[in-house]
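Student: Got a predicted structure plus its sequence, pasted below:
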Amino acid sequence: MTPLSSGAVAFITGISGQDGGYLAERLLGEGVEVHALANVHEPLPDIAGVELHPGDLTDVTSVRRLVVDLAPDEIYNLAALSSVAQSWEQPDLTAELNGSAAVALMESGLQAQRGSGRPVRFVQASSAEIFGEPDRSPQDESTTVRPLNPYGAAKAFAHLSAHVYRQRGLHTAGVILYNHESPRRPRHFVTRKITSAVAEIARGRTETLTLGNLEARRDWGWAPDYVDAMVRAARAEVAADFVIATGTSHSVRDFVATAFAHVGLSDWEHHVEVDDALVRPTDASELRGDSTRARQRLGWAPTVDFDEIVGRMVEADLLELEAQSSSSPSR
């Protein structure tokens, strides 16, 4: 990897998300000066050491002015409408934020590079959803891009544009991130919905977990591992696209069973209800990635297996419930 020079500056979008927080902490630990675009429509995150710039990624003029002024060494574009389900409800916003605004940020990075005379390294957070219903499994960087939903379609536009900007001289890495989880995952994601409900069931606070398709299979990894891959991709000698995945898939049913097993409940089926209204209009049956290129060129590898990921998330939700109980006034 190409080392950063002293006094290096990084710019992050999507700072309030799971990956944004882990990435900021990683870069700050390296002594990097971290700036972040903080969505004006969301509560400002509290990350000590990060200089926040309230704004909206779709406000291209303002964001471009900021990027050109900062002239960062690295740009990480993590901002997105990140829910596939929500993308069906807001396809226009999804296309603008996940697609057009991402490409505009690449252009801003290129203009910053030309203005400062120093190289800018750009990381575009892509998604396995760009493959839709893939023609082979596992998928790698050469797999046909054919998304099935508005989220994947918008991400595909930005992903393909990364290649365009590489041709224009911007060191642009497209990291095709498969599902990755942590206790920081928002509750509207199915994985966190599962672990938080399992914690509540284990503590007698509720009895039922309602889900959609239990048979969908995904390749689940540990979020800090995937952030490590982003940093490695930014500093690679040659910019390229990289599939970031574990190579092993599990079903939603597997995730549920593993979460219940962690709290000692093997007869979990009577706690789970399936609601057809929660099933997406179209949903890939299996997404599983081949990260050979990332392993060979970046020296990257996942460090946390599936059972441990689920267990850590359940434990975090149990601790959160205990903290809530201890802070509640006694009667």
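Tutor: Yes, it's here.
Student: only C-alpha atoms for contact and neighbour calcs from this point on.
Tutor: Noted.
Student: I'd assumed Leu70 was in contact with Ser116.
Tutor: No. Judged on C-alpha atoms under 8 Å, Ser116 makes no contact with Leu70 at a distance of 9.5 Å.
Student: residue ranges of the helices in the stretch 201-331 of the chain, please?
Tutor: Using DSSP state H, counting those that start in this stretch, the helices assigned to the stretch 201-331 of the chain run over residues 223-234, 252-262, 292-293, 306-327.
Student: Now do the second one and helix 306-327, the angle between them.
Tutor: In terms of direction (axes from the mean of the first three to the mean of the last three C-alpha atoms, to 10 degrees), helix 252-262 departs from helix 306-327 by 50 degrees.
Student: what's in contact with helix 252-262?
Tutor: For helix 252-262, contacts defined as C-alpha atoms under 8 Å, 6 or more residues apart in numbering pick out 191, 194-195, 198, 213-218, 266, 268, 307, 310-311, 314.
Student: Out of the residues you listed, which sit inside strands?
Tutor: Among the contacts of helix 252-262, the subset assigned to strands under DSSP state E consists of 217-218.
Student: Can you select the buried ones from the contacts of helix 252-262 in ChimeraX?
Tutor: A single ChimeraX command is used to select the members of the contacts of helix 252-262 judged buried by 16 or more other C-alpha atoms under 10 Å:
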select :191,194,195,198,213,216,217,218,268,310,311,314
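Student: where's stretch 123-138 relative to the chain centroid, distance-wise?
Tutor: Counting by C-alpha atoms, centre = their mean, to the nearest Å, stretch 123-138 is centred 13 Å from the centre of its parent chain.
Student: Between the two ends of that stretch, what distance do you get?
Tutor: Taking C-alpha to C-alpha, to the nearest Å, the first and last residues of stretch 123-138 lie 23 Å apart.
Student: in that stretch, what's buried?
Tutor: For stretch 123-138, burial by neighbour count (16+ other C-alpha under 10 Å) applies to 123-134, 138.
Student: what do you get for stretch 32-46?
Tutor: Buried positions in stretch 32-46, judged by neighbour count with 16+ other C-alpha under 10 Å: 32-39.
Student: For the residue positioned nearest the centre of the chain, list the residues it contacts.
Tutor: Residue closest to the average C-alpha location in the chain (C-alpha atoms, centre = their mean): Asp19, at 5.6 Å. Residues near Asp19 by C-alpha under 8 Å, 6+ apart: 78, 223-224, 227.
Student: Which element, helix or strand, includes the residue nearest to Glu129 when sequence neighbours are not counted?
Tutor: Leaving aside its chain neighbours, Glu129 sits nearest to Gly152 (4.7 Å; criterion: C-alpha to C-alpha, 6 or more residues apart in numbering). Taking DSSP states H and E as the criterion, the element that holds Gly152 is helix 150-167.
Student: for comparison:
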Amino acid sequence: MKKALICGVSGQDGAYLAQLLLNKGYVVYGGSRDSQMSSFKNLTKLEIKEKVNLLSININDFRSVLQTILKVRPDEIYNLAGQSSVGLSFEQPVETLESISVGTLNLLEAIRFSELPVRFYNAGSSECFGDTGNLAANENTPFRPRSPYGVAKAAAFWQVANYREAYNLHASTGILFNHESPLRPERFVTQKIVSVACRIARGSSEKLVLGNINIARDWGWAPEYVEAMWLMLQQNTPDDYVIATGQTFQLKDFIKCVFDYLNLDWTLHVSCDESLFRPTDIAEGHAQPEKAYKVLGWKAQYAMSDVAKMIVQAKLSSLQ
């Protein structure tokens, strides 16, 4: 049986990935900074917490990382850890850079030092590209990040590429565009929209207050994105891949889908507050995910409207 170590197992992607790997017969180890104190509520929601071998690992501490790898001796390591909010990265730039960039470097160096035949997946981000205008970004598009989060992810990306080329590690980065699910915390705008809209539908008189609703993104369904991560580590040759739907919509299109599904007119319930605008933001995000389809055989099955409906359905079910 293959063994997988997921760093950041308590997050959205970590939980869905753990579920996928368990279904494929893996022995799954899930790392968190303090496994005694973490709630692992996403694993509980998916009813898999008891099936995951939970352990404490601080990826900012090289010794902690090396000890864990030598103890578990995993076949695959998935690095999904680190500060995950673009907005929060403007308030916590040092924590963001350290948790993403230094953490990734520690994992790579520990794999190299252990000399174990580990296959490594790194969670990259479309935030690395910055604002490409109408240009659909692919694996060859230059990086010009516009947030501390994007800068940290770009640094981690090049660390992975360097270790792959210099030390022949089987290390790949998935450059994922936005992907959502019911497991997102409410600090993410899609979850905030759904939560407030559902409360309004149940009689609340509150307003949904947002920042810039004219931004455009490629939104996908997180449970199918983790399959792309797994597929990357099944290839003989490690490489980097853009993972996205290939379709871009404005945030107000997402808002409209959510409110329409609840039979509400979004324009009556939404207001914009310029104080919520980010210091620098990406106006549009367009993706070209053809390589993932050609090499991995992976293609997104769910569009933005499907994602909006599925998150609303899950929220309504949880409120009953």
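Tutor: Structure received. Just so we're clear, the structure is a prediction, and the values are computed from it rather than from any experiment.
Student: Just the ones in strands from the buried residues of stretch 32-46 of structure 1, please.
Tutor: When DSSP E is applied, these are split such that 33-39 fall in strands.
Student: Which two among those are spaced furthest apart?
Tutor: Taking C-alpha to C-alpha, the two most distant members of these are Glu33 and Asn39; they sit 19.5 Å apart.
Student: ok, the closest residue to Ser249 of structure 1 other than its chain neighbours - contacts?
Tutor: Nearest non-adjacent residue to Ser249 of structure 1, counting by C-alpha to C-alpha, 6+ apart: Asp219, 4.2 Å away. With contact set as C-alpha under 8 Å, 6+ apart, Asp219 of structure 1 has these partners: 178-179, 245-250, 287-289.
Student: try Leu287 of structure 1
Tutor: Here Leu287 of structure 1 is in contact with 128, 133-134, 137-139, 178, 217-219, 249 (C-alpha under 8 Å, 6+ apart).
Student: One more: Arg112 of structure 2?
Tutor: Listed by C-alpha under 8 Å, 6+ apart, the contact set of Arg112 of structure 2 reads 167, 169.
Student: ok so, going back, distance of the residue nearest to Ser249 of structure 1 relative to Arg185 of structure 1?
Tutor: For Asp219 of structure 1, the distance to Arg185 of structure 1 - C-alpha to C-alpha - is 16 Å.
Student: now do Gly299 of structure 1
Tutor: Per C-alpha to C-alpha, Gly299 of structure 1 is found 26 Å from Arg185 of structure 1.
Student: More neighbours: which of the two?
Tutor: Arg185 (18 against 12; other C-alpha atoms under 10 Å).
Student: Out of the buried residues of stretch 123-138 of structure 1, name the ones that lie in strands.
Tutor: Judged by DSSP E, the buried residues of stretch 123-138 of structure 1 include 123-127 as members of strands.
Student: picking up where we left off before, next, format the buried residues of stretch 32-46 of structure 1 as a markdown table and append distance to Leu93 of structure 1.
Tutor: Formatted as a markdown table, the buried residues of stretch 32-46 of structure 1 follow (distance: C-alpha to C-alpha, whole Å):
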| residue | distance to Leu93 of structure 1 |
| --- | --- |
| Val32 | 32 |
| Glu33 | 31 |
| Val34 | 27 |
| His35 | 25 |
| Ala36 | 21 |
| Leu37 | 18 |
| Ala38 | 18 |
| Asn39 | 14 |
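Student: ok, so of the ones in strands among the buried residues of stretch 123-138 of structure 1, who is nearest Ala24 of structure 1?
Tutor: Nearest to Ala24 of structure 1 among those: Val123, at 14.0 Å, using C-alpha to C-alpha.
Student: Give the equivalent position in structure 2 for the closest one.
Tutor: Val123 of structure 1 maps onto Tyr121 in structure 2 when the alignment is built from TM-score structural alignment.
Student: circling back to that earlier point, nearest to Arg168 of structure 1 among the contacts of Leu287 of structure 1?
Tutor: In terms of C-alpha to C-alpha, no member of the contacts of Leu287 of structure 1 lies closer to Arg168 of structure 1 than Ala128, at 25.2 Å.
Student: The closest one contacts Gly174, doesn't it?
Tutor: No. With contacts counted by C-alpha under 8 Å, Ala128 of structure 1 stays clear of Gly174, the gap being 11.4 Å.
Student: Tell me how many other residues crowd Arg202 of structure 2.
Tutor: Arg202 of structure 2 has 12 neighbours, counted by other C-alpha under 10 Å.
Student: quick one: it and Lys315 of structure 2, what's the gap?
Tutor: Arg202 of structure 2 is 12 Å from Lys315 of structure 2, by C-alpha to C-alpha.
Student: Phe120 of structure 2 now?
Tutor: For Phe120 of structure 2, the distance to Lys315 of structure 2 (C-alpha to C-alpha) stands at 34 Å.
Student: Equivalent analysis for Leu116 of structure 2, please.
Tutor: Taking C-alpha to C-alpha as the measure, Leu116 of structure 2 and Lys315 of structure 2 are separated by 43 Å.
Student: neighbour-wise, which of Phe120 and Lys315 of structure 2 wins?
Tutor: Using other C-alpha under 10 Å as the criterion, Phe120 of structure 2 and Lys315 rank with Phe120 on top: 27 against 17.
Student: quick one: the helix or strand Ala173 of structure 1 falls within aligns where in structure 2?
Tutor: Ala173 of structure 1 belongs to strand 171-177 when assigned by DSSP H and E. Counting by TM-score structural alignment, strand 171-177 of structure 1 falls onto residues 170-176 of structure 2.
Student: Just give me the mean distance for that stretch relative to structure 1.
Tutor: Compared with structure 1 after fitting, stretch 170-176 of structure 2 deviates on average by 0.5 Å (mean C-alpha distance after the TM-score superposition for structure 1).
Student: Tell me how far that stretch lies from the chain's centre.
Tutor: For stretch 170-176 of structure 2, the distance to the chain centre is 12 Å (C-alpha atoms, centre = their mean).
Student: all helices for the stretch 51-200 of structure 1, in order.
Tutor: Using DSSP H, counting those that start in this stretch, helices in the stretch 51-200 of structure 1 cover 60-70, 84-89, 91-94, 101-116, 150-167, 190-202.
Student: Give the buried residues for the second one.
Tutor: The reference is to helix 84-89 of structure 1. Counting neighbours by 16+ other C-alpha under 10 Å, helix 84-89 of structure 1 gives 84-85, 87 as buried.
Student: In CSV: these, plus distance to Val145 of structure 1.
Tutor: Below are the buried residues of helix 84-89 of structure 1 laid out as CSV (distance: C-alpha to C-alpha, whole Å):
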residue, distance to Val145 of structure 1
Val84, 17
Ala85, 20
Ser87, 18
